[in-house]
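[1] I need the structure of the sequence given here:
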Amino acid sequence: MGCAGSSRAKGDEPIKKITKPKPWKHSEPITEEQLKRMRDEFWDTAPHYGGRKEIWEALQAAAEADITLAQAIIDSAGIIVQKPDLTVCYDERGAKYELPKYVLSAPTNLTRDS
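    Next up is the predicted model:
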């Protein structure tokens, strides 16, 4: 417990509103199919890194939804957002959840499947 006069350091406050991730570029051009495979693999293995399965499911639903629905999902699941683009979140028990950008948005160098 902290002192009555103590306060959190700037940057430690949870984020209330989420935002779309900033544009990013993959190390090499990838196809939509490759991106889908990367996402599927991440979501299939994510619960094995710790945290609660229902929080991972809520994060997946939020990552795949539009920003308004994503905000509602995050709020209703009690997820604490540390970075507004959802790359770092916590559950109410303090477990940390890190999401790679590729599950949140497409890279700028995405190519169409041939």
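[2] contacts, neighbours, all on C-alpha from now
    OK.
[3] Look at the residue nearest the centre of the chain and give its secondary structure.
    The C-alpha lying nearest the average C-alpha coordinate of the chain belongs to Leu86 (C-alpha atoms, centre = their mean; 3.4 Å). Applying DSSP: H, G, I helix; E, B strand; the rest coil to Leu86 yields a three-state assignment of coil.
[4] How about the contacts made by it?
    18-19, 21, 98-99, 104 (C-alpha atoms under 8 Å, 6 or more residues apart in numbering).
[5] Check Trp24 too.
    Trp24 neighbours (C-alpha under 8 Å, 6+ apart): 101, 106-108.
[6] next one: Ser105
    Pro21.
[7] So it, which state does it fall into?
    Classified using three-state DSSP, Ser105 is coil.
[8] how much space is there between Glu32 and Ala106?
    9 Å (C-alpha to C-alpha, to the nearest Å).
[9] got it, and Pro29?
    The value you get for Pro29 to Ala106, if C-alpha to C-alpha is used, is 11 Å.
[10] who has more neighbours, these two?
    The neighbour comparison of Pro29 against Ala106 (other C-alpha atoms under 10 Å) goes to Ala106, with 18 against 14.
[11] Give me the contacts around stretch 27-38.
    With C-alpha under 8 Å, 6+ apart, stretch 27-38 has contacts from 102, 106, 109-113.
[12] One more pass at 7 Å, please.
    Identification of contacts with stretch 27-38 by C-alpha atoms under 7 Å, 6 or more residues apart in numbering yields 109-113.
[13] quick one more, to check against the first:
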Amino acid sequence: MGCCISTTATTPAPPAAAAQALSTRPTQPLKPKATWRSPRPRSAATYARRRQEFWETRVTGRAEVWQALRAAGECIRGGQLELAQGIVDAAGLTVPTGDFFDGVYDDLGCRYELPEYAFADPENVVVESREAAAVVVGLPPRKEVVVVEGGGVVTVRLAEGSDVAVCFLPGETVASVAAKVLAGIDGKKKQGAEVKVTLMYLGRILDENRTLHQQGWKKGDVVNALVRARR
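    This next block holds a predicted model:
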């Protein structure tokens, strides 16, 4: 990546002059994350992997600038535009169009080019069938599973001690997760009776109309399941 220095002075500029030079460079307030369409759509998990690889393989430019760009990018992805702007300003970066996709400059005038997927998935992201899988029966709790970004895998422990690993999507309610647990239980154990699965976390029954995250669940925590006949 090339670096275009905006000054040809042979002696270091005093701090006041440097600050003035930076303030006169064209820049615009950051814009919300832009929507875009990929000519070759990929899954959300693929974009998440490419995003991580991009940030971890930057070898040109200044490390502290890449760190600031990554932090600002995460804020933009999360809708925290004001916080992203604060990070950009504190790092002395300028964004001529207000859009990271069009290039960012550091205080030495070096340009940093960023791909669109670094800050947002495309509108036409592909949801693979295995990413939307309902239940993975008998899956060891720590086995790696590919899931939609923002979703996750929860280990549900049945009364007899066996575990069912359930993939869930962003915004999916506890009632939906419980239905997937029921689908993963051996039919012989149901003994032909209509049963209901109630999920419990940290000793309390979870609200079926809310998500796991909304009720304090954290990645890696085990949720208990109470299976009983419907009345």
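[14] overall similarity of the pair, as a TM-score.
    Once superposed, the chains reach a TM-score of 0.80 (TM-score structural alignment, normalised by the length of the first structure), with 101 aligned residues with a C-alpha RMSD of 1.6 Å.
[15] What does the residue nearest to the centre of the first structure correspond to in the second structure?
    Counting by TM-score structural alignment, Leu86 of the first structure corresponds to Phe100 in the second structure.
[16] Any chance of a ChimeraX selection covering the buried ones in the contacts of Leu86 of the first structure?
    ChimeraX command restricting the contacts of Leu86 of the first structure to the buried ones, with burial defined by 16 or more other C-alpha atoms under 10 Å:
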select :18,21,99,104
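[17] Farthest pair within the contacts of Leu86 of the first structure?
    Thr19 and Glu98 (15.7 Å; C-alpha to C-alpha).
[18] all strands of the second structure, in order?
    Using DSSP state E, the strands of the second structure run over residues 104-105, 111-112, 135-137, 152-157, 163-168, 195-201, 204-205, 222-229.
[19] what about stretch 13-28 of the first structure, how long is it end to end?
    With C-alpha to C-alpha, one end of stretch 13-28 of the first structure sits 35 Å from the other.
[20] what's the spacing between the aligned residue in the second structure for Glu41 of the first structure and Leu114 of the second structure?
    By TM-score structural alignment, Glu41 of the first structure lines up with Glu53 in the second structure. From Glu53 of the second structure over to Leu114 of the second structure the distance is 13 Å, taken as C-alpha to C-alpha.
[21] just the helices in the second structure please.
    Per DSSP state H, the second structure carries helices over the ranges 15-23, 44-56, 63-77, 81-90, 174-184, 187-190.
[22] I'd like to check the angle between the fourth one and helix 63-77, please.
    Between the axes of helix 81-90 of the second structure and helix 63-77, defined by axes from the mean of the first three to the mean of the last three C-alpha atoms, to 10 degrees, the angle is 170 degrees.
[23] average gap between helix 81-90 of the second structure and the first structure?
    Once the two are superposed, helix 81-90 of the second structure sits an average of 0.7 Å from its aligned residues in the first structure (mean C-alpha distance after the TM-score superposition for the first structure).
[24] Ala118 of the second structure against Arg51, yeah?
    Yes - taking contacts as C-alpha atoms under 7 Å, Ala118 of the second structure lies within contact range of Arg51: 5.2 Å.
[25] These two - which one has more neighbours?
    The neighbour comparison of Ala118 of the second structure against Arg51 (other C-alpha under 10 Å) goes to Ala118, with 22 against 19.
[26] Nearest to Ala58 of the first structure among the contacts of stretch 27-38 of the first structure?
    Using C-alpha to C-alpha, the contacts of stretch 27-38 of the first structure come closest to Ala58 of the first structure at Leu110, 25.9 Å.
[27] now for the closest one: what does it line up with in the second structure?
    Aligned partner of Leu110 of the first structure by TM-score structural alignment: Val125.
[28] Also Glu54 of the first structure?
    Using TM-score structural alignment, Glu54 of the first structure pairs with Glu64 in the second structure.
[29] ok, its match to Lys196 of the second structure distance?
    From Glu64 of the second structure to Lys196 of the second structure the distance is 53 Å (C-alpha to C-alpha).
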